[in-house]
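In: this is a predicted model, with the sequence first.
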Amino acid sequence: MPLTIIDSLHAVPADVWDGLLAQPQPFLRHAFLSALEDSGSVGGRSGWQPSHRLWCDEHDKVQAALPAYLKQHSYGEYVFDHGWADACRRAGIGYYPKLLGAVPFSPVSGARLLGDAHAAGDLLDALTAGLSQEELSSLHINFTSPACDAVMVRRPGWLERLGCQFHWHNRGYRDFQDFLDALSSRKRKQMRKEREQVAGQSIEFDRRLGHELSEADWDFVYHCYANTYHVRGQAPYLTRDFFSLLAERMPEMIRVVFAAQRGRALAMAFSLVDGDTFYGRYWGCLAEFDRLHFETCFYQGMELAIAEGLQRFDAGAQGEHKLIRGFEPVLTRSWHYLRHPGLHAAVADFLEQERSGVRVYAQEARSYLPFRQPDNG
């Protein structure tokens, strides 16, 4: 059979896997996904069991692939189907395990069906046809690219779900002041005041590349990252080893901003980059300071993106507070194939209404953007 299931990315050579990628997005690279596995961030008791799907030709050459995981829960996905699972529980319908095509813990849109488009379509058809045999309730593919959407929309049974994120776009700004000049007077003053409030607390920032960080630095990064979960009474998704492995395997894509006050480290923001995009990922602080989050995560990231000539700043899921700082609404898509006819019909009705609401929300959100209008200084 051309369909192969592997429980570790190490079953595929890195150059073969990366050769399927149309773009060098860091989250889909062999280095990133294998670091999740090797660090224990997925697998084991995490509820994320690697179950990657490959489509091979008659010579066993990989033509297409889907990074996939067997899920026993719906945490860490950022496309929320807890309500669907709860409805199944109340109706006596099994919802878990399910199969998820996604990058764990990373709400970043990108390719999911990797490789040749025709072969990827065959892979997708084989997966849906085999769900019953694998005793899986459903197949979900989250945060898809337009190319993936084109494959999905032509196939029956798939339900489209829309979401909304907020991304910042670098429109050729020379520096941060050039960006400020594009804003209305009131918003420009507000951002300057926020930055002055941080500077007035004697907080300084240090930006570093992946190869410039020591293991002690990574200890601090992880301490901050884990603290964002601990303060909410949750366990962090990623392990400490993940950061060291990533620094070893793809240091050129790592950017970290450190914040310190009079030599005492306070906070960090961990990001990744590719050819044209800055991806803000993880943030954490060990002490609360007014406006420190906005400066460390957003304004420092904008400055870095401008300095490196990056065109887009993807700051992750949620966060309407990003709007007034110039992050524009962007629609995201996920796709869902549900075996149970009753569940499929109910979710289809729900998603039809939700899609309309999301589109209206994204359009209305644009009215809160801070950019200067022709009659507004």
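Out: Arrived safely.
In: from now on I want contacts and neighbour counts done on CA atoms only, so please keep to that.
Out: Fine.
In: show residues contacting the helix or strand Leu246 falls within.
Out: Element membership for Leu246 (DSSP states H and E) is helix 240-249. Applying C-alpha atoms under 8 Å, 6 or more residues apart in numbering, the contact partners of helix 240-249 are 31-32, 35-36, 38-41, 210-211, 215, 218-219, 222, 254.
In: put this beside the first:
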Amino acid sequence: MASSEITLEAVPSISDIPAAEWDACANPQVNPGSLDNLDTLAGDCQTISRSDYNPFVSHAFFAAAETSNSACARTGWGARHLVAKVETQIVGVVPCYLKSHSQGEYVFDRGWAEAYHRAGGSYYPKLQVSVPFTPATGPRLLIRGGVDRDRIGSALASGLRALCNATEASSVHVTFAREDEAKFLGEHGFLQRTDQQFHWRNEGYTTFDDFLSTLNSRHRKAIKRERREAVSDGVTIHWLTGADITEDAWDAFFEFYMETGSRKWGRPYLTRKFFSLIGESMSRDVLLVMAKRNGRWIAGAINFIGSDTLFGRNWGAIEHHPFLHFEVCYYQAIDFAIQRGLKVVEAGAQGEHKLARGYLPQTTYSAHFIADPALRRAIDDYLKRERAYVAEVGRELTDAGPFRKSADEA
């Protein structure tokens, strides 16, 4: 297979790619013993196994987003998924969308669009390589196990540049990529960008109190108080996953999502059908943390469960209680991760308020191909300064974190 020609094609729907073929690339499950001579992205030796499972790049997630009309041409997300084949076998795919705006991405380039417009250029359409509406790190060049990953990855990177030209797009944006993948794309002409989120890391804790014991006294007491007050008005907290997630639960959660999303964004991205489809196809990958008072659901947060990471996503509420947001979104996620033995909780985009609750800065990575040489030079210069700023802020925030630095802070 290594000497066979690689062919590339862009398809307009996830339904044009068989689920088994997509998932063999997105979450390859290969016997580690067969990988001794496997080339990897950026020359870094990695083992591909179930331990790398990421629910957001599964065929089921993209199918739910597209079939529910959450991500479709009408909403500005026109699928152009890039498929690489060797002979008749799919060996790589890239989740890619032709976009007419910059909404639902969480890596902000509106300033670039406005500057290009003032200079007489047209920034839209652009190509977006991402999981729609999902600021979670994961693979973006999805490559089948047991193949020459460097060769297939290079073909996909070249294919994205060719697709940019074919669609008359201004640019290609690969967002929330893994660090090694972003650097690999940098070797193929993509500009490098960094940002930061706040993630919680499990340092081998067996209980929530184990985690609390690593914090300084002030933050430990504050978290205990917040957790007490969050449920002080007869609120109870429930974990729903798998078959426990009924359509009634989805109805309640969608009400929360619409109420909060309408206030924050004006128009929430996800349709009600999306949640039903997720419930049908990947309920074992979902954790709903739901709050109940006086016999009815009043708030909830949706999380997705990876092999070693809990990904926090949307939150909403129809009653407002002090600290309930922190309890449902952050503390319950930590509790669940500890019980499941998960290593990381990704709590979504932005939010320095997460720092006081044990979530520390984590660098995120993206890669950007800009077709216009003048715009490319301007953005390249800007990104050099931005990367330095992100690194410095990350260091300062980490130093200001809530963890004990000496025995005196216990």
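Out: Great, that's in hand. On a predicted model such as this, the values are computed, not experimentally measured, just so you know.
In: what range in structure 2 matches the helix holding Leu246 of structure 1?
Out: Counting by TM-score structural alignment, helix 240-249 of structure 1 lines up with residues 272-281 of structure 2.
In: how big is the offset of the matching stretch relative to structure 1?
Out: Stretch 272-281 of structure 2, aligned to structure 1 and superposed, deviates on average by 0.5 Å (mean C-alpha distance after the TM-score superposition for structure 1).
In: now do the buried residues in that stretch.
Out: 272-279 (16 or more other C-alpha atoms under 10 Å).
In: ok, now stretch 88-95 of structure 2?
Out: Under 16+ other C-alpha under 10 Å, the buried positions of stretch 88-95 of structure 2 are 90-95.
In: TSV please, covering these and showing distance to Cys329 of structure 2.
Out: Output for the buried residues of stretch 88-95 of structure 2, formatted as TSV (distance: C-alpha to C-alpha, whole Å):
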residue	distance to Cys329 of structure 2
Ile90	38
Val91	37
Gly92	35
Val93	33
Val94	31
Pro95	28
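In: show only the entries of the residues you listed found in helices.
Out: Residues of these located in helices (DSSP state H): none.
In: number of residues surrounding Arg267 of structure 2?
Out: Residues near Arg267 of structure 2, counting by other C-alpha atoms under 10 Å, number 10.
In: look at the nearest residue to it once chain neighbours are set aside and tell me its secondary structure.
Out: Closest residue to Arg267 of structure 2 apart from its sequence neighbours, by C-alpha to C-alpha, 6 or more residues apart in numbering: Gly261 at 6.8 Å. Counting by DSSP: H, G, I helix; E, B strand; the rest coil, the backbone at Gly261 of structure 2 sits in helix.
In: Leu288 of structure 2 now?
Out: Using three-state DSSP, the structure places Leu288 of structure 2 in strand.
In: any idea how many residues pack against Ala269 of structure 1?
Out: Neighbours of Ala269 of structure 1 (other C-alpha under 10 Å): 25.
In: give the buried residues for whatever helix or strand Ala362 of structure 1 lives in.
Out: Assigned by DSSP H and E, Ala362 of structure 1 falls within helix 341-365. Burial within helix 341-365 of structure 1, assessed by neighbour count using 16+ other C-alpha under 10 Å, is assigned to 343-344, 347-348, 358-359, 362, 365.
In: go on, stretch 200-216 of structure 2?
Out: Buried residues in stretch 200-216 of structure 2, counted by 16+ other C-alpha under 10 Å: 200-202, 205, 208, 211-212, 214-216.
In: ranges for the strands of the stretch 101-250 of structure 1?
Out: Here the stretch 101-250 of structure 1 has its strands, by DSSP state E, counting those that start in this stretch, at 114-115, 138-141, 159-169, 203-209.
In: quick one on the thing from earlier: looking at the buried residues of stretch 88-95 of structure 2, spot the one nearest Gly76 of structure 2.
Out: Pro95 (15.0 Å; C-alpha to C-alpha).
In: excluding its backbone neighbours, what's nearest the closest one?
Out: Using C-alpha to C-alpha, 6+ apart, the nearest residue to Pro95 of structure 2 is His81, at 5.0 Å.
In: ok, the one you found - contacts?
Out: By C-alpha under 8 Å, 6+ apart, the contact list for His81 of structure 2 reads 10-14, 93-97.
In: that one -> structure 1?
Out: Under the alignment (TM-score structural alignment), His81 of structure 2 pairs with His52 in structure 1.
In: nearest to Leu292 of structure 1, of the buried residues of helix 341-365 of structure 1?
Out: Ala365 (24.5 Å).
In: sorry, back to before: a markdown table please, covering the buried residues of stretch 200-216 of structure 2 and showing distance to Ala24 of structure 2.
Out: Converted to a markdown table, these look like this (distance: C-alpha to C-alpha, whole Å):
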| residue | distance to Ala24 of structure 2 |
| --- | --- |
| Trp200 | 29 |
| Arg201 | 29 |
| Asn202 | 29 |
| Tyr205 | 33 |
| Phe208 | 36 |
| Phe211 | 37 |
| Leu212 | 40 |
| Thr214 | 40 |
| Leu215 | 42 |
| Asn216 | 45 |
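In: which one among the residues you listed gets closest to Gly358 of structure 2?
Out: Nearest to Gly358 of structure 2 among those: Trp200, at 6.2 Å, using C-alpha to C-alpha.
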